[in-house]
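> only the shape, not the letters, is given here:
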């Protein structure tokens, strides 16, 4: 397995998690 794939998966997961967290925090704060 190429060593690049795990990094891409981790980065993508981190970005998605950050976006989800930001959206949740924003929604909670707005409410």
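In hand now; what should we look at? Small disclaimer: the values here were computed from a predicted structure and weren't measured.
> could you use CA atoms for every contact and neighbour count after this?
Will do.
> helices or strands next to the helix or strand hosting residue 17 in the packing?
For residue 17, the host element (DSSP states H and E) is helix 4-30. Packing contacts for helix 4-30, counted by 3 or more CA pairs under 8 Å, 6 or more residues apart in numbering; DSSP states H and E, involve no helix or strand.
> next up, a structure to set beside the first:
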């Protein structure tokens, strides 16, 4: 099943996107 390989990868990518967005938000706020 490809789902077993794609799901963790999808979660990892989403985590990186969220972390990057929070980093940009903090940089924008000057923290």
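On my side now, so go ahead. This one's a predicted model, so the numbers in the text were calculated from it and none came from an experiment.
> need the TM-score from the superposition.
TM-score of the superposed chains, computed with TM-score structural alignment, normalised by the length of the first structure, equals 0.79; 31 aligned residues with a CA RMSD of 1.7 Å.
> circling back to that earlier point, what mean distance separates the helix holding residue 17 of the first structure from the matching residues in the second structure?
Once fitted to the second structure, helix 4-30 of the first structure is off its aligned match by 0.4 Å on average (mean CA distance after the TM-score superposition for the first structure).
> can you give me the stretch of the second structure that that helix aligns onto?
Aligned by TM-score structural alignment, helix 4-30 of the first structure falls on residues 4-30 of the second structure.
> the matching stretch: how far from the chain's middle?
Put simply, stretch 4-30 of the second structure sits 2 Å off its chain's centre (CA atoms, centre = their mean, to the nearest Å).
> cool, stretch 3-10 of the first structure as well?
14 Å.
> and that stretch, what's buried?
Neighbour-count burial for stretch 3-10 of the first structure, counted by 16 or more other CA atoms under 10 Å, picks out no residue.
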